[in-house]
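Peer 1: Sequence and predicted structure below; questions after.
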Amino acid sequence: MNTLAHDGTAMLGRQLLRMRNNPGLLILTQSMPVSMLLFFGYVFGSALAMPGAEYRAFLVPGLLVATAAGGIMTGMFQAAQDTHRGVTDRFRTLPVSRAAVPLGQAVADLVVTAAGTVPFLAVGLAVGWRVEGGALRAAGALGLLLLFRFAASWAGIWLGLLTRSEEAAGQLGGAVFLLPLLSNAYIPVEGLPGWLRTLAEWNPISAVTTALRDLFGNAPVPDGAAWPVAHPVAGALGWCAVLLAVFVPLAVHRHAHGKG
């Protein structure tokens, strides 16, 4: 455990330095959610049966979770880049904990995400979003958001180690943008056809988004929804537990052995 903590801290420092040396990508990933909030909030808000300010309050938690799901793409690209360039093979020859490298990558991504959430929330407050559920519930919402980002990062790391190619990771990463579209992140799903609504409500993004809206006090839990959305906090925690239980051992094993 001490070895993992020491090696993981070293890998965390490597990842943070790597991000600092690539400021363009960092700025893009942090500014994109703000741009989407302004665009969707003022364009989509005028087309839906919600007043503009109400829709923007509805949208902020959804965009937070959609951005957190982007940890799949970030983790995948960074892991594939290291594998493609031979960095992962060199790490395998060093006397370091096999879990340290993916752990350092996931924690570094979490730190950057936490920092990037602050300006996004500031813009959200500027366009009409408010915390209506109290400070303690808001803290729980942010903790749940970061837990989901951490779990999504592990899924991305495994996929990146699996693809072993920056080009393949980039192409597959485009599919990540479809996940929020098949959820309640951007629009209410109550009016969707039955099968599509069921698919959207069993999407992990929907459970986490509904949990954030409930904890922030932005929107009530919808009636007649599937279990993960009807019980959003439990559903979100359950999805995070499943993602971590599945992808942490897969990513560690893949990093250690290059297969499996």
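Peer 2: Done, it's in.
Peer 1: can we go C-alpha only for contacts and neighbour counts from here?
Peer 2: Noted.
Peer 1: Can you report how many residues lie near Ala108?
Peer 2: By the criterion of other Cα atoms under 10 Å, Ala108 has 23 neighbours.
Peer 1: Now do the helices in the stretch 1-150 of the chain.
Peer 2: Ranges of helices in the stretch 1-150 of the chain, per DSSP state H, counting those that start in this stretch, are 2-20, 23-43, 52-69, 71-84, 87-92, 100-126, 135-163.
Peer 1: before we move on, what about the stretch 151-260 of the chain?
Peer 2: Ranges of helices in the stretch 151-260 of the chain, per DSSP H, counting those that start in this stretch, are 166-173, 178-181, 194-201, 204-216, 227-230, 232-257.
Peer 1: With adjacent residues omitted, what lies nearest to the residue nearest to the spatial centre of the chain?
Peer 2: Nearest to the geometric centre of the chain sits Ala68, at 2.0 Å (Cα atoms, centre = their mean). Nearest residue to Ala68 in three dimensions, chain neighbours excluded: Arg149, at 4.6 Å (Cα to Cα, 6 or more residues apart in numbering).
Peer 1: quick one: contacts for that neighbour?
Peer 2: By Cα atoms under 8 Å, 6 or more residues apart in numbering, Arg149 lies in contact with Ala68, Ala69, Gly70, Gly71, Leu110.
Peer 1: Need those residues in a markdown table (columns: distance to Leu181).
Peer 2: Formatted as a markdown table, the contacts of Arg149 follow (distance: Cα to Cα, whole Å):
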| residue | distance to Leu181 |
| --- | --- |
| Ala68 | 14 |
| Ala69 | 12 |
| Gly70 | 13 |
| Gly71 | 16 |
| Leu110 | 23 |
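Peer 1: Could you turn the buried ones of those into a PyMOL selection?
Peer 2: In PyMOL syntax, the buried subset of these is picked out as below (16 or more other Cα atoms under 10 Å):
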select buried, resi 68+69+70+71+110
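Peer 1: right, and Ile157 touches Ile72 too?
Peer 2: Yes - at 7.3 Å, Ile157 and Ile72 qualify as touching, with contact defined as Cα atoms under 8 Å.
Peer 1: ok, the two, which is more surrounded?
Peer 2: Ile157 (31 against 24).
Peer 1: In addition, the following structure is provided for comparison:
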Amino acid sequence: MTTIAPAATHPAAASAAAPPAARPRPRALTAESVFIHRSLLHSLRDGEALLMAILLPTMLMLLFTFVFGGALDPSGGYVDYVVPGIILLCAGFGASSTAVYVARDMSTGIIDRFRTMPLRAGSVLTGHVVASLARNLLATAVVIVVALLVGFRPTAGFGEWLAAIGLIALYIFAITYLFAAIGLAAGSPDAASGYGFILLFLPYLSSAFVPVETLPGWLQWVAEHQPITPIIEAIRGFLMGTPMGDSLWWALGWCALIIAFSAWWGAWLFRRKAGRR
């Protein structure tokens, strides 16, 4: 009896019948490094945004120092008081552009392309946040140099400078993550810019420009219980040697809370808008 050999399976049919192989997910931090590089390139190409993030706080510092400083502090030392607040204002201006960049990504369709790739949901946000941190630290350095040129005379030693810079970097990281989440929540880049602009008023309702005790009674409560005041007082304590009390612990706690909330909110919004439920 003749045995009939089974027909050979055509390679094309075999490949069609086989389930598609899962695409390998990028190794740890590979996606993050790619998006950081992408965001840094966008920052370099958008030089006007970086220039405005430096010019606006610098102009405010010169305005308060030379126009209002004589009335607020006739001794001429007002620049030493106002610089810590201007530094945080500079960070806020720079970080607010992150909301616009993220909202632009969400509205131009690039996120739809990212959805087809095996990427972690937080890698896109991480790229924006880290690039903004680098951009804002550069802007902060320029503002400090200008402040030194117009009479800012800190009493901090090397260790105090390191502590102050570390706290400034932590604040920039926290506020940038919050702006990134706002960019995800906004419906358009214009809306993201408007929502972010509201947060830029917080330094004006703090001890950035005048002591809290000089504010109206109801406004004193607002200034004392918002995150900007303890951060400013801690930076002022490091740079100028003023008493900071428990401001440093409140500053660290506020920054940690903002980062935790923003990271959770941003990841949830990205998964929701990118279709990864």
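Peer 2: All right, it came through fine. Only a predicted model underlies this, so the values are computations on that prediction, with no experimental measurement involved.
Peer 1: just to revisit the earlier point, looking at the helices of the stretch 1-150 of the first structure, which is nearest to Ala175 of the first structure?
Peer 2: In terms of Cα to Cα, the element of the helices of the stretch 1-150 of the first structure nearest to Ala175 of the first structure is helix 71-84, at 8.9 Å.
Peer 1: the inter-axis angle of the closest one versus helix 2-20?
Peer 2: On the basis of axes from the mean of the first three to the mean of the last three Cα atoms, to 10 degrees, helix 71-84 of the first structure is oriented at 100 degrees to helix 2-20.
Peer 1: how close does helix 71-84 of the first structure sit to the second structure?
Peer 2: In this overlay with the second structure, the average offset of helix 71-84 of the first structure from its partner residues is 1.9 Å by mean Cα distance after the TM-score superposition for the first structure.
Peer 1: Check which helices and strands that helix sits against.
Peer 2: On a contact count with 3 or more Cα pairs under 8 Å, 6 or more residues apart in numbering; DSSP states H and E, helix 71-84 of the first structure meets helix 100-126, helix 135-163, helix 166-173.
Peer 1: switch to 7 Å and redo it
Peer 2: In terms of contacts (3 or more Cα pairs under 7 Å, 6 or more residues apart in numbering; DSSP states H and E), helix 71-84 of the first structure is packed against helix 135-163, helix 166-173.
Peer 1: So what does Ala126 of the first structure match up with in the second structure?
Peer 2: For Ala126 of the first structure, the aligned residue in the second structure is Leu149 (criterion: TM-score structural alignment).
Peer 1: returning to that earlier point: what's the counterpart of the residue nearest to Ala68 of the first structure in the second structure?
Peer 2: Counting by TM-score structural alignment, Arg149 of the first structure lines up with Ile172 in the second structure.
Peer 1: just Tyr186 of the first structure next, same as before
Peer 2: Correspondence of Tyr186 of the first structure to the second structure, assessed by TM-score structural alignment: Phe209.
Peer 1: Is Ala234 of the second structure in contact with Met244, as I believe?
Peer 2: Yes - using Cα atoms under 7 Å, Ala234 of the second structure is in contact with Met244, at 5.6 Å.
Peer 1: Among the two, which residue is more densely surrounded?
Peer 2: Neighbours per residue (other Cα under 10 Å) separate Ala234 of the second structure from Met244, with Ala234 holding more: 28 against 17.
Peer 1: residues touching the more buried one, list them.
Peer 2: Met244, Ser247, Leu248 (Cα atoms under 7 Å, 6 or more residues apart in numbering).
Peer 1: Among those, which one lies nearest to Thr140 of the second structure?
Peer 2: Comparing the contacts of Ala234 of the second structure against Thr140 of the second structure with Cα to Cα places Leu248 closest, at 20.0 Å.
Peer 1: residues contacting the closest one?
Peer 2: Counted by Cα under 7 Å, 6+ apart, Leu248 of the second structure has contacts Pro230, Ile231, Ala234.
Peer 1: at 10 Å what do you get?
Peer 2: Applying Cα atoms under 10 Å, 6 or more residues apart in numbering, we find Leu248 of the second structure in contact with Leu167, Pro230, Ile231, Ile232, Glu233, Ala234, Ile235, Gly237, Phe238, Trp254.
Peer 1: now the residues you listed in JSON lines, with distance to Arg153 of the second structure?
Peer 2: As requested, those are exported to JSON lines (distance: Cα to Cα, whole Å):
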{"residue": "Leu167", "distance to Arg153 of the second structure": "19"}
{"residue": "Pro230", "distance to Arg153 of the second structure": "21"}
{"residue": "Ile231", "distance to Arg153 of the second structure": "20"}
{"residue": "Ile232", "distance to Arg153 of the second structure": "17"}
{"residue": "Glu233", "distance to Arg153 of the second structure": "17"}
{"residue": "Ala234", "distance to Arg153 of the second structure": "17"}
{"residue": "Ile235", "distance to Arg153 of the second structure": "14"}
{"residue": "Gly237", "distance to Arg153 of the second structure": "13"}
{"residue": "Phe238", "distance to Arg153 of the second structure": "13"}
{"residue": "Trp254", "distance to Arg153 of the second structure": "28"}
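Peer 1: Asp105 of the second structure: which of the residues you listed is nearest?
Peer 2: The shortest approach to Asp105 of the second structure among these belongs to Trp254, at 28.5 Å (Cα to Cα).
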